[in-house]
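Asker: Provided below are the primary sequence and the corresponding predicted coordinates.
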Amino acid sequence: MTSYEAELVVERRESAADGVLALTLRHPLGEELPSWEPGAHIDVVLGPGLERQYSLCGDPSDGRAWRIAVLREPDGRGGSSYVHEQLGQGDKVRVRGPRNHFELRPAPRYRFIAGGIGITPILPMLTAAEAAGAEWTLLYGGRTRGSMAFAEELSRYGDRVRFAPQDETGLLDLMSVLAAVSEDTLVYCCGPGPLLDAVEEACPSGRLHVERFRPKLQESGPDDEFEVVLERSARTLTVPAGVSVLDTVRAAGVEVLYSCTEGTCGTCETDVLEGTPDHRDSVLTDEEREAGETMLICVSRCLGKRLVLDL
């Protein structure tokens, strides 16, 4: 699996809302950046052990600029503080990607739901839905009106966008959006875990697409030892209890792409040639889990004694 990797320059820093910083990234030599589709994200390497994933929220037709937005989280793990406090205008930052596990599928109608910084992958989806002539609405919630990023940008869509600051309207009225979702309507949602959990309970899974910034608590099988065969490397390894496939493979000197190590970004997705994965990620759909053709090796394990992977 290959991935674009380069050092890009922070061309512009601008406030997108209270506590939200938007960054425009460009190649230092003005080179074209890889194309991307709505829902894509990139890995941003901020320093040793400090790597984060951010959704691309700019214009996919602009091949020379990538835009991301970063919410400052004072109680976070340090990534957002670094971006807000240390990553300055003209600085360079290493990025990888883009990757997309939140693709916008064709449909005549969409219902978009965003909570807080979850608006970022939704923004380019609105542009794409508009260009396709689809019928769509967006329900957008946040703590306060001032904390809701890109509100001015969204205002051009008129009453198709419903702003719902919690301090003014309370919790999002999800049933007003989901109660009458027709069979030809797809629902896309991104935001904090409790919002996604509520939407998943209220919406048929076949019509719902979500992206999580934090891993979802998963029911899983036992944490037993098992064998993993690396087909291309002609290696057979033992994955001990309590150790991930990813860590086992890397300890054996096999290079693999990875990023979040939490099962949320999809970077380490690997083809499964034999065996049944015990899926513990927050990325794959129910259909993809049932098929068992791929797995995220940073968190998922084996329902059995042996897996054969395309590594």
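Answerer: Happy to help now that I have it. Numbers count the residues shown, from 1 in each chain.

Asker: only C-alpha atoms from now on, for both contacts and neighbour counts.
Answerer: Fine.

Asker: which residues in the stretch 1-150 of the chain form strands?
Answerer: Per DSSP state E, counting those that start in this stretch, the stretch 1-150 of the chain has strands spanning 5-17, 20-26, 41-47, 50-55, 66-71, 92-99, 109-115, 135-142. These are given in chain order.

Asker: how about those in CSV, adding mean neighbour count?
Answerer: CSV is the format used below for those (neighbours: other CA atoms under 10 Å):
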stretch, mean neighbour count
strand 5-17, 18
strand 20-26, 22
strand 41-47, 20
strand 50-55, 19
strand 66-71, 23
strand 92-99, 19
strand 109-115, 23
strand 135-142, 22
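
Asker: adding distance to P194, write the ones you listed out as JSON lines.
Answerer: Rendered in JSON lines, the data for the strands of the stretch 1-150 of the chain read as follows (distance: least, CA to CA, whole Å):
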{"stretch": "strand 5-17", "distance to P194": "22"}
{"stretch": "strand 20-26", "distance to P194": "21"}
{"stretch": "strand 41-47", "distance to P194": "22"}
{"stretch": "strand 50-55", "distance to P194": "20"}
{"stretch": "strand 66-71", "distance to P194": "18"}
{"stretch": "strand 92-99", "distance to P194": "25"}
{"stretch": "strand 109-115", "distance to P194": "10"}
{"stretch": "strand 135-142", "distance to P194": "13"}
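
Asker: out of those, the one nearest V187 is which?
Answerer: Taking CA to CA, strand 109-115 is the member of those nearest to V187, at 4.7 Å.

Asker: chain center to that closest one, what's the gap?
Answerer: The chain centroid and the centroid of strand 109-115 are separated by 16 Å, computed with CA atoms, centre = their mean, to the nearest Å.

Asker: same for it, what does it pack against?
Answerer: On a contact count with 3 or more CA pairs under 8 Å, 6 or more residues apart in numbering; DSSP states H and E, strand 109-115 meets helix 119-131, strand 135-142, strand 185-191.

Asker: what angle sits between the shortest one and strand 109-115?
Answerer: For the pair strand 185-191 and strand 109-115, the angle between their directions (axes from the mean of the first three to the mean of the last three CA atoms, to 10 degrees) equals 10 degrees.

Asker: second structure follows, compare the two:
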Amino acid sequence: MTSYEAELVVERREFAADGVLALTLRHPLGEQLPAWEPGAHIDVVLGPDLERQYSLCGDPADRTAWRIAVLREPDGRGGSAYVHGQLGQGDKVRVRGPRNHFRLEPAPRYRFVAGGIGITPILPMLAAAEAAGAEWTLLYGGRTRNSLAFTEELGRYGDRVTVAPQDEVGLLDLPSVLDGVPDGTLVYCCGPGPLLDAVEARCPGGILHVERFQPKAQVSGADSEFEVVLEQSGKTVTVPVGVSVLDTVRAAGVEVLFSCTEGTCGTCETDVLEGTPDHRDSVLSEEERAAGETMLICVSRCLGKRLVLDL
């Protein structure tokens, strides 16, 4: 899989809310950046073994700049602390992408639900839905009003946006926006795991699209050893119990793009030529899982004894 990769300059740092830092990135020579669609994210390489994915939340029509927003997480794994504390204006940062597993499908009506920093992929979707003349609403919640990012930008949409800080109104009123939606409506949701779980419990799978920042708990059978044939490389490897396909393939000297190693970013998605994957990711839809044409090799395994991958 090919991917754009470059060092971009942090042109601007500005706080979009308490604890949420928005960064504008540009090419140092003024070159245009790759086109992207709402729902896309980029990989940001912050240092050795420190790489994170952030949704693009600017204007897809602006090919001169990418905007991301990063929530400061004191108990995180170091990425947000680095961005907030060490990545300064004028610094360069290596990025890869964009990639998109959260595309906005055409529809006459949308219901958007965002929690906290989950507003980032939703923000450009609203502009796209508006431009397409679709009917839509957004329910946007977070801990406090000051913690909700980009509320000034959202103000232009008037009463189609409901801002619901938890300390003022309690938990999001999901039934008000999800129960009895008309035919043809698609629901898009991004935010913390409990919110996504609650939305999934109220929505039929066919109308719901979600993006997770943390891996979803998977119910899988016992692990077993299996064989993987790497079609392009002409190699065959054995994947032991407790070792991922990704790690086994890399140990065999085959280079593969990867990032999160948790099954949430989609970077390591690989074509399956033969065999049945045991999908354990938080990216692929139920339809994509049933088709079995691709798998995320950082977490997924094999339901049989043999896979043939396009590597």
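Answerer: Done, it's in. In this text the structure is predicted, and so the values were computed from the model without any measurement.

Asker: what's the TM-score here?
Answerer: The TM-score (TM-score structural alignment, normalised by the length of the first structure) is 1.00; 311 aligned residues with a CA RMSD of 0.4 Å.

Asker: tell me which of the strands of the stretch 1-150 of the first structure lies nearest to D278 of the first structure.
Answerer: Distances from D278 of the first structure to each of these were compared using CA to CA; the shortest belongs to strand 92-99, at 23.1 Å.

Asker: mind reading off the mean deviation between that closest one and the second structure?
Answerer: Once fitted to the second structure, strand 92-99 of the first structure is off its aligned match by 0.1 Å on average (mean CA distance after the TM-score superposition for the first structure).

Asker: remind me what that strand packs against, helices and strands.
Answerer: Where contact means 3+ CA pairs under 8 Å, 6+ apart, strand 92-99 of the first structure is packed against strand 5-17, strand 41-47.

Asker: try it again at 10 Å.
Answerer: Contacts defined by 3 or more CA pairs under 10 Å, 6 or more residues apart in numbering; DSSP states H and E place strand 92-99 of the first structure against strand 5-17, strand 20-26, strand 41-47, strand 50-55.

Asker: of the ones you listed, which is nearest Y157 of the first structure?
Answerer: If we rank these by CA to CA, the stretch that ends up nearest is strand 5-17, at 17.6 Å.

Asker: ok, the residue lying closest to S233 of the first structure once chain neighbours are set aside - contacts?
Answerer: Leaving out its chain neighbours, the residue that sits closest to S233 of the first structure by CA to CA, 6 or more residues apart in numbering is L311, at 6.1 Å. Applying CA atoms under 10 Å, 6 or more residues apart in numbering to L311 of the first structure gives the contacts 1, 229-235, 249, 254-256, 270-273.

Asker: any of those residues buried? List them.
Answerer: Buried members of the contacts of L311 of the first structure, counted by 16 or more other CA atoms under 10 Å: V229, L230, V249, V256, T270, D271, V272, L273.

Asker: helix, strand, or coil at the first one?
Answerer: When you say that, I think you mean V229 of the first structure. Secondary structure assignment for V229 of the first structure (DSSP: H, G, I helix; E, B strand; the rest coil): strand.

Asker: what about it, distance to G266 of the first structure?
Answerer: Counting by CA to CA, to the nearest Å, the gap between V229 of the first structure and G266 of the first structure amounts to 21 Å.

Asker: deepest-packed of the helices and strands packed on strand 109-115 of the first structure, please.
Answerer: strand 185-191 (a mean of 24; mean count of other CA atoms under 10 Å).

Asker: how far off strand 185-191 does the next helix or strand after that strand point, in degrees?
Answerer: From strand 185-191 of the first structure onward toward the C-terminus, using DSSP states H and E, the following helix or strand is helix 193-202. With the same axes, to 10 degrees applied, the angle from helix 193-202 of the first structure to strand 185-191 works out at 160 degrees.

Asker: average gap between helix 193-202 of the first structure and the second structure?
Answerer: Looks like 0.3 Å for helix 193-202 of the first structure (mean CA distance after the TM-score superposition for the first structure).

Asker: got the contact list for that helix?
Answerer: Counting contacts by CA under 10 Å, 6+ apart, the residues outside helix 193-202 of the first structure that touch it are 113-115, 141, 171-172, 174-175, 178-179, 187-190, 205, 208-217.

Asker: quick check: next helix or strand after that helix?
Answerer: Using DSSP H and E, the next helix or strand after helix 193-202 of the first structure towards the C-terminus is strand 208-212.

Asker: now for that next one, which elements pack on it?
Answerer: Using 3+ CA pairs under 10 Å, 6+ apart as the test, strand 208-212 of the first structure ends up in contact with strand 109-115, strand 185-191, helix 193-202.

Asker: redo that, cut-off 8 Å
Answerer: With contacts defined as 3+ CA pairs under 8 Å, 6+ apart, the secondary structure elements packing on strand 208-212 of the first structure are strand 185-191, helix 193-202.

Asker: in CSV: the ones you listed, plus distance to S55 of the first structure.
Answerer: Converted to CSV, those look like this (distance: least, CA to CA, whole Å):
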stretch, distance to S55 of the first structure
strand 185-191, 11
helix 193-202, 17
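
Asker: report the separation between A69 of the second structure and T24 of the second structure.
Answerer: Relative to T24 of the second structure, A69 of the second structure is positioned 9 Å away (criterion: CA to CA).

Asker: neighbours around E168 of the first structure, how many?
Answerer: Applying other CA atoms under 10 Å, we find 12 residues neighbouring E168 of the first structure.
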